[in-house]
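Participant: just need the structure, nothing else, for what follows:
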Amino acid sequence: MMDTANGATDLTGKLLIAMPGMGDPRFEHSVVYMCAHSDEGAMGLIINKPSGDVTMAALLDQLSITAEPGLDLKHVHFGGPVEMGRGFVLHSPDYMSGLTTLQVDPRFSMTGTLDVLETIARGEGPAHWLAMLGYAGWGPGQLEAELTQNGWLVCDATPDLVFETPDLGKWEAALNSMGIPAHLLSAEGGSA
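Facilitator: Take a look at the predicted model:
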């Protein structure tokens, strides 16, 4: 992990775990995979909030992409409140777009172009992936301020936690990876 120019820790490739009482209902119990973090701001994707009504098959149909069977069971995720009409795929590094794949670290890549959806639709895409609409974004210093105010915990991202853990269990699993039982967290601050 590198430091940014202002001395803050670079969170690229890490998970942010929303603390109870954060105050923003869009991030309640969210787990955010950090795709980029620098002095210029940060960008991440919420990995544990599937859309209740948008399946991959429906999204592909809307984009006039013919899908292989089975994608009607896979939901598109709410990636965050910024540019909700824009799509992203967080995936394993076994796929590389000729256009715009960002290799975040050796275990995770992110592609925001239609070619990744076309390969997934053909059953030829990455072995592991999550499709998102929108992303979570922070301006310069904004995420650092939220961290200082105890809005987020930071933990290591693993492919198993990101891609294999059921969405509803990711928040608690991320906390458990840090040795923190979820029931011990409180939305109320206190003093001893």
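Participant: make it CA atoms for all contacts and neighbour counts henceforth
Facilitator: Fine.
Participant: which non-adjacent residue is nearest the residue minimising distance to the centre of the chain?
Facilitator: Per Cα atoms, centre = their mean, the C-alpha nearest to the average position across the chain is that of Leu45, at 2.8 Å. Of all residues not flanking Leu45 in the chain, Gly79 sits nearest, at 4.6 Å (Cα to Cα, 6 or more residues apart in numbering).
Participant: I'd say that neighbour and Leu90 touch.
Facilitator: No. Using Cα atoms under 8 Å, Gly79 makes no contact with Leu90, being 9.9 Å away.
Participant: neighbours of Asp53, how many?
Facilitator: Neighbour count for Asp53, taken as other Cα atoms under 10 Å: 9.
Participant: wait, Gly79
Facilitator: 31.
Participant: which residues does it contact?
Facilitator: Gly79 makes contacts with Gly44, Leu45, Ile46, Ile47, Lys49, Met132, Leu133, Gly134, Tyr135, Ala136, as judged by Cα atoms under 8 Å, 6 or more residues apart in numbering.
Participant: please give me the structure for this one as well, since I'd like to look at both together:
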Amino acid sequence: MSSSMRVSKGSLLIAKPFLGDPNFERGVILMCEYNDQGSFGFVLNQVTDLYLGDVLEETIYQDVPLHLGGPVEKNTLHFIHRRPDLITGGSEIMNGVFWGGDFNHLKTLLNFNTVSHNDIRFFIGYSGWGGGQLEDELNQDSWIVTQTSADFLFGTHPGNFWREILRSMGGEYRSIANYPTDPRHN
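Facilitator: Predicted coordinates:
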């Protein structure tokens, strides 16, 4: 895996320690779309203090945590999942990971415990870039680009995601994973 990889739908963008944008500090973003007009994705490792039931009028019996998908349109709700056998209508963004689908049916599946919160991630807002904007950030060496598996994505605790994905890449990335949040306290 290499930071010289090209960005594509399903890629991960890993914020370098000195990115300088508090919205993405030590962030890992799953790219859901990438083209000449722009791109968008969801920050995988910023969990809020809210649960799905907190933002819906209907009752959701499972405590499904909400993630902050990014700084854009924080009044929108999105989800990714790995259960296309149960959640229809989603769009595959990488092998085994789907964006969206039949939300009304999903709420029923959650309430009957047919779908576990381990198979789904909900996001408030998203991360987006206009045409050429992400390329400028990549040229400034702000991001590391890599791929991962659905199992790693859903099986890694969000609080450990940035460090664990870098460690899994090995080499120089393993060193970056151990970089202190504030080097002055080193």
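Participant: and the TM-score between them?
Facilitator: Once superposed, the chains reach a TM-score of 0.82 (TM-score structural alignment, normalised by the length of structure 2), with 172 aligned residues with a Cα RMSD of 2.4 Å.
Participant: picking up where we left off before, of the contacts of Gly79 of structure 1, closest to Ala121 of structure 1?
Facilitator: Distances from Ala121 of structure 1 to the contacts of Gly79 of structure 1, taken as Cα to Cα, are shortest for Met132 (15.2 Å).
Participant: by how much does the host helix or strand of the closest one deviate from structure 2 on average?
Facilitator: Using DSSP states H and E, Met132 of structure 1 sits in strand 129-138. Here the mean offset of strand 129-138 of structure 1 against structure 2 after fitting is 0.5 Å, by mean Cα distance after the TM-score superposition for structure 1.
Participant: can you tell me what part of structure 2 that strand aligns to?
Facilitator: Aligning strand 129-138 of structure 1 against structure 2 (TM-score structural alignment) gives residues 120-129.
Participant: off-centre distance for the matching stretch?
Facilitator: 7 Å (Cα atoms, centre = their mean, to the nearest Å).
Participant: which residues are in contact with that stretch?
Facilitator: 29, 38-43, 52, 64-82, 154.
Participant: buried subset of the residues you listed, written for PyMOL?
Facilitator: Only the buried members of the contacts of stretch 120-129 of structure 2 end up in this PyMOL selection, burial being decided by 16 or more other Cα atoms under 10 Å:
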select buried, resi 29+39+40+41+42+43+52+64+65+66+67+68+69+70+77+78+79+80+81+82+154
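Participant: can you show me the strands along structure 1?
Facilitator: Counting by DSSP state E, structure 1 has these strands, from start to end: 14-18, 31-38, 41-46, 50-55, 75-78, 82-91, 101-105, 108-111, 129-138, 152-156.
Participant: ok, which of the ones you listed comes nearest Thr66 of structure 1?
Facilitator: Nearest of those (Cα to Cα): strand 50-55, 13.6 Å.
Participant: re earlier: so what corresponds to the residue nearest to the centre of structure 1 in structure 2?
Facilitator: Looks like Leu45 of structure 1 aligns to Phe42 there (TM-score structural alignment).
Participant: so what's that match up against?
Facilitator: Ile29, Leu30, Met31, Cys32, Leu68, Gly69, Gly70, Phe123, Gly125, Tyr126, Ser127.
Participant: what's the closest non-adjacent residue to the first one?
Facilitator: The one in question is Ile29 of structure 2. Ile29 of structure 2 sits nearest to Val43 (Cα to Cα, 6+ apart), 4.3 Å away.
Participant: quick one: the one you found and Leu68 touch, right?
Facilitator: Yes. The pair formed by Val43 of structure 2 and Leu68 meets the contact definition of Cα under 8 Å, at 6.6 Å.
Participant: so His29 of structure 1 makes contact with Ile17?
Facilitator: Yes. Using Cα under 8 Å, His29 of structure 1 makes contact with Ile17 at a distance of 7.2 Å.
Participant: OK, contacts around the nearest residue to Leu106 of structure 2 once chain neighbours are set aside?
Facilitator: Spatial nearest neighbour of Leu106 of structure 2, chain neighbours left out: Ile87 (6.3 Å); criterion: Cα to Cα, 6+ apart. By Cα under 8 Å, 6+ apart, Ile87 of structure 2 lies in contact with Gly101, Asp102, His105, Leu106.
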